[in-house]
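[1] here's a sequence, model it:
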Amino acid sequence: MSTVDPVTPVLTKRWLSPRSWSIQTYEQLEGYTAVRKALAATPEQIVQVVKDSGLRGRGGAGFPSGLKWSFMPPNEDKPHYLVINADEGEPGTCKDIPLMMADPHSLIEGCIIASYAMRSHHCFIYVRGEVIHCIRRLNQAVAEAKAAGYLGKDILGSGFDLEITVHAGAGAYICGEETALLDSLEGRRGQPRLKPPFPAAAGLYAAPTTVNNVETIASVPFIINGGAEWFRKMGTEKSPGPKIYSISGHVEKPGQYEAPLGTTLRQLLDMAGGMKDGIPLKFWTPGGSSTPMFTAEHLDVPLDFEGAVEAGSILGTTAVMVFNETVSVPWAVMKWTQFYKHESCGKCTPCREGTYWLTQILERMVDGNGTEEDIDTLLDVCDNVLGRSFCALGDGAVSPIQSGIKYFRDEFLALCQKNREKNRKPALAGAN
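    Just a heads-up that it's a prediction; the model follows:
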């Protein structure tokens, strides 16, 4: 475990300050000090510090951020773009929007430093269209930063120019996939692109682009101020740093909890006041609905990028959804699958058709009209979607089904049993 007290806030330290979203509060609490340090260094030095810190993408994949930044070409034949993925739409995921609401300037300062490191002069923040309050707050923060000389031409006399555009999406979950996001940002229908070319070579407007998550970029000013060694003191060796865990569902105090990477659900439940009304835990997701579910046996799995994978799931966005013993697993799996069917962009056949058929079968089973063969059919359809769809939405859609059947097959069988009994009764009545 971490050598740092798990309750020492880093990313969330300003959240409870009065008017935490204003530039005045931000500047009183070390705000915009990291950008001065960064602009005095070279872009290569900034990339190296981020590499040394071990910061990994907080949007789900956990790719090393410094390495991703280094993929940007050193020349400026074409404009370079930094795009922030703030299209938070995964069921259970709710860390980026509170961060932008409570502390938007930490994201903006991170954007300035990251843009400088990647020689980008235009940054786009792509925000989920439904969160109007969040978009307004970001726009206000950008205006404040510009008025104070942190954005625009010749920032703080460094000779570096940067503009930030806040762009509202149109409410499509698929636009959380980085290449679909870029298509949407260009004004086209949000659908994933074929890779290669990767965004670092040809992204937004066919120019070199880096797409990063909100929490990843908001961590950067702290790394510049505290240094790579300080950042590595938190979390684990391969997954360093603090993380915002979003805990929802059947707990006494749902909300955002900052803790070092590698914290377990047992520890998070202690922070969240335990299970609601004392009803025992049945199943939970470590990182939103697209991550294979865990059960009460997994209470002590370290929630970092390696620990979650070793236990058979992935860390995702650390959206910890907690379900107690009153919840039917087939019903929960059905609700998630309905979401994926609705949000499939329809570009590829496995996902478009697969999510449709999976929803049909699950709805029939939950209504009490399923058969045992349906369980095998579900798994067969999952096999035809997993790894065969154009982007990760297909993989995410089958995760709850495969893990649900793996741990709770008896519940799916019980629904089929109900159907058999229902069909047997009229036959017996006729015999009399």
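
[2] only C-alpha atoms for contact and neighbour calcs from this point on.
    Noted.

[3] so where do the strands sit in the protein?
    Secondary structure of the chain by DSSP state E: the strands cover 81-86, 122-127, 163-168, 209-213, 242-249, 255-260, 281-285, 294-295, 319-324.

[4] roughly how far does N324 sit from T264?
    Distance check for N324 against T264: by C-alpha to C-alpha, to the nearest Å, it reads 18 Å.

[5] let me fix that, I meant to ask about A147.
    According to C-alpha to C-alpha, A147 and T264 sit 43 Å apart.

[6] and the two? Which one has more around it.
    The residue with more neighbours, out of A147 and T264, is T264; 20 against 11, by other C-alpha atoms under 10 Å.

[7] residues in contact with the spatially closest residue to the more buried one that is not a sequence neighbour?
    Distances taken as C-alpha to C-alpha, 6 or more residues apart in numbering put P302 closest to T264, at 4.8 Å, once the chain neighbours are dropped. Counting by C-alpha atoms under 8 Å, 6 or more residues apart in numbering, P302 touches 261-265, 308.

[8] can you do 10 Å?
    With contact set as C-alpha atoms under 10 Å, 6 or more residues apart in numbering, P302 has these partners: 1, 236, 261-267, 308, 310-311, 315.

[9] swap in R58?
    Applying C-alpha under 10 Å, 6+ apart, we find R58 in contact with 64-65, 96, 212-217, 219, 243-244, 315-318.

[10] tell me the angle the longest helix along the chain makes with strand 281-285.
    When every helix of the chain is counted residue by residue (DSSP state H), the longest turns out to be helix 393-431. Orientation check (axes from the mean of the first three to the mean of the last three C-alpha atoms, to 10 degrees): helix 393-431 against strand 281-285 gives 140 degrees.

[11] tell me what helix 393-431 is packed against?
    strand 281-285, strand 294-295, helix 329-343, helix 349-366, helix 372-385 (3 or more C-alpha pairs under 10 Å, 6 or more residues apart in numbering; DSSP states H and E).

[12] go through the last one and flag the buried ones.
    Put plainly, it is helix 372-385. Across helix 372-385, burial judged by 16 or more other C-alpha atoms under 10 Å covers 372, 374-375, 378-379, 381-383, 385.

[13] how about this one, so we can line them up?
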Amino acid sequence: MPSLVSHPDEVKVVSRRFGLGATDIDKYVELDGYKAVQQAIAKGPEWIISEMKASGLRGRGGAGFPTGMKWSFVPKQSEKPKYVLVNGDESEPGTCKDHVLFLHDPHSVIEGTMIAGLAIGSKLGFIYLRGEYRYLLKIVEKAVADAYAKGFLGKNIFGTGVDFDILTQTGAGAYEVGEESALMESLEGKRGVPRIKPPFPAVVGLYGGPTVINNAETIANAPHILLMGGEAYARLGSERNGGTRLFGISGHVERPGVYELPMGYNLKRAIYEVAGGIKDGKKLKAVVPGGSSCPVMTADEIDVGLDFDQMGKAGTMLGSGGIVVLDETVSIVEFALRTIAFYQHESCGWCIPCREGTDWIKKTLTRVYNGGGNKKDVDNVQYLAENMLGRTFCPLGDAAAMPTIAFVKKFRKEFEDYIEGHKAGTPIITVEQLVGAH
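    Below you'll find the model as predicted:
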């Protein structure tokens, strides 16, 4: 678990209460907690959505869709109940930001959920935590219970005549349920496999009712946006990418941790200044900029801004904000195998391209890693990944394919040199030992 670290370049918005005891509801209230939701009740849904649109807040789970626009898609009239679903199923390798929110400021997630509910006309919200985050469940459940005890949740909240309830739920450790439709299936007590779209959740979502689904960090920003104003929040970031972002910087850096930086902050500066540079004075080899599903960047590609648009132009993605730094000692062959082994294990098996594609890529890279590969295997890996891309029900297939394609294209010579140097070699280690017990 990353410790609380700090750097002068940080702009603390969503993390401003970290380390101040804000898990205690009285301390949270003292630090302006639950003011935004009362303001939202007084000013109404149209004002909330207007401020959220003005903020330029885009989904912090990885998709980067404008939050205010997403909320506006929910129909005002509905025969079925409307729901708010907070996605706290943080399972992307390299990503370590949402858990610090639950750990240090759970009430901001609760308050943000209430604000989203007010915006769309919902009376019930769900906070869904990753199964491995069960240790955080007690913290979140206590925060919810304290909010009920204060009259902030339940019937007639704040004495305003408005009702709103929140329920918590944990998953069973499946990466797949981080996809929004699989998340709804899981919450409904079914197997966590994706739904075919359309219909989209805003119209037909949880239990068939209109549903807003947002990442925990996205939701936690809502109270801060309403208090400071949407336009002021937008000015903190770059064009079309409002506000700040929690970035988890890990790997071979001197100061790993979770840092809150303005959207558009330079990636190279984040590594060399904020995180203290490459550990032990070694050279940088590669960077995974936003969690394991994002195409890898070489050392000479990192002078770029950390926002959705600039990273897209650079041929990769901002993703979930997990920056993984790899030094010169890392074997890309091994790293690629570790990556695809994760996705092969986590594939739900619902569709053939993902189920079979991840398995064959893993088998091929395992053979290469163990010394039995040939140069044709490198072409086969790329061919398999390219034929997975865009052909699966949910983005998991793409999440496996995109980094694989980038590994091969950008480090082909390393793959070929590895194969040449390990002809007819004996396995140094089994793939099970390499990737861990799956």
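
[14] which residue in the second structure aligns with the residue nearest to T264 of the first structure?
    In the second structure, the residue equivalent to P302 of the first structure is G305, according to TM-score structural alignment.

[15] same question, K37 of the first structure
    Checking TM-score structural alignment: K37 of the first structure goes with Q39.

[16] and stretch 234-254 of the first structure, what's buried?
    Under 16+ other C-alpha under 10 Å, the buried positions of stretch 234-254 of the first structure are 234-236, 239-254.

[17] doesn't P208 make contact with L182 of the first structure?
    No - between L182 of the first structure and P208 there is no contact under C-alpha atoms under 10 Å: 11.8 Å.

[18] and the two? which has more neighbours close in?
    Each of L182 of the first structure and P208 has its neighbours counted (other C-alpha under 10 Å); L182 has more, 28 against 24.

[19] looking for the alignment partner of the more buried one in the second structure.
    Counting by TM-score structural alignment, L182 of the first structure lines up with M184 in the second structure.

[20] which residues touch its match?
    M184 of the second structure neighbours (C-alpha under 10 Å, 6+ apart): 85, 87, 128, 177-178, 190-195, 201, 205-208, 211, 213.

[21] what does V211 of the first structure give?
    Neighbours of V211 of the first structure in contact, by C-alpha under 10 Å, 6+ apart: 68-69, 81-85, 123-125, 177-179, 181-182, 199-200, 203-204.

[22] before we move on, what about Y32 of the first structure?
    Contact analysis of Y32 of the first structure by C-alpha under 10 Å, 6+ apart lists 23, 26, 105-106, 108-110, 112, 145, 150, 221.

[23] turn the strands of the first structure into a markdown table, columns for distance to Y340 of the first structure.
    Shown next, in a markdown table, are the strands of the first structure (distance: least, C-alpha to C-alpha, whole Å):
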| stretch | distance to Y340 of the first structure |
| --- | --- |
| strand 81-86 | 19 |
| strand 122-127 | 20 |
| strand 163-168 | 22 |
| strand 209-213 | 21 |
| strand 242-249 | 20 |
| strand 255-260 | 24 |
| strand 281-285 | 16 |
| strand 294-295 | 20 |
| strand 319-324 | 17 |
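
[24] for A414 of the first structure, find the nearest of these.
    strand 281-285 (16.9 Å; C-alpha to C-alpha).

[25] roughly how far apart are the residue lying farthest from the centre of the second structure and I332 of the second structure?
    In the second structure, the residue that sits farthest from the middle, by C-alpha atoms, centre = their mean, is A424; the gap is 40.7 Å. Going from A424 of the second structure to I332 of the second structure by C-alpha to C-alpha gives 20 Å.

[26] repeat that for R355 of the second structure.
    According to C-alpha to C-alpha, R355 of the second structure stands 23 Å off from I332 of the second structure.

[27] residues contacting the equivalent of R388 of the first structure over in the second structure?
    Superposed on the second structure with TM-score structural alignment, R388 of the first structure falls opposite R391. Going by C-alpha under 10 Å, 6+ apart, R391 of the second structure touches 351-354, 397-398.

[28] which residue in the first structure aligns with R58 of the second structure?
    Match for R58 of the second structure (TM-score structural alignment): R56.

[29] its match: neighbour count?
    23.

[30] repeat for the one 10 residues further on
    G66 of the first structure is flanked by 22 other residues according to other C-alpha under 10 Å.

[31] check contacts around it.
    46-57, 114, 117.

[32] quick one: map it onto the second structure.
    Under TM-score structural alignment, G66 of the first structure pairs with G68 in the second structure.

[33] roughly how far apart are its match and I49 of the second structure?
    Distance from G68 of the second structure to I49 of the second structure, by C-alpha to C-alpha: 5 Å.

[34] need the overlap of contacts for these two.
    Counting by C-alpha under 10 Å, 6+ apart, the contacts common to G68 of the second structure and I49 are 55, 116, 119.

[35] G315 of the second structure corresponds to which position in the first structure?
    Match for G315 of the second structure (TM-score structural alignment): G312.

[36] I figured that match was touching F294, is that so?
    Yes - at 8.4 Å, G312 of the first structure counts as touching F294 under the criterion of C-alpha under 10 Å.

[37] burial check on D32 of the second structure, number of neighbours?
    Applying other C-alpha under 10 Å, we find 12 residues neighbouring D32 of the second structure.

[38] nearest to L16 of the first structure, out of the strands of the first structure?
    Closest among those, using C-alpha to C-alpha: strand 255-260, at 12.3 Å.

[39] okay, and that closest one goes to which residues in the second structure?
    Using TM-score structural alignment, the residues of the second structure aligned to strand 255-260 of the first structure are 257-262.
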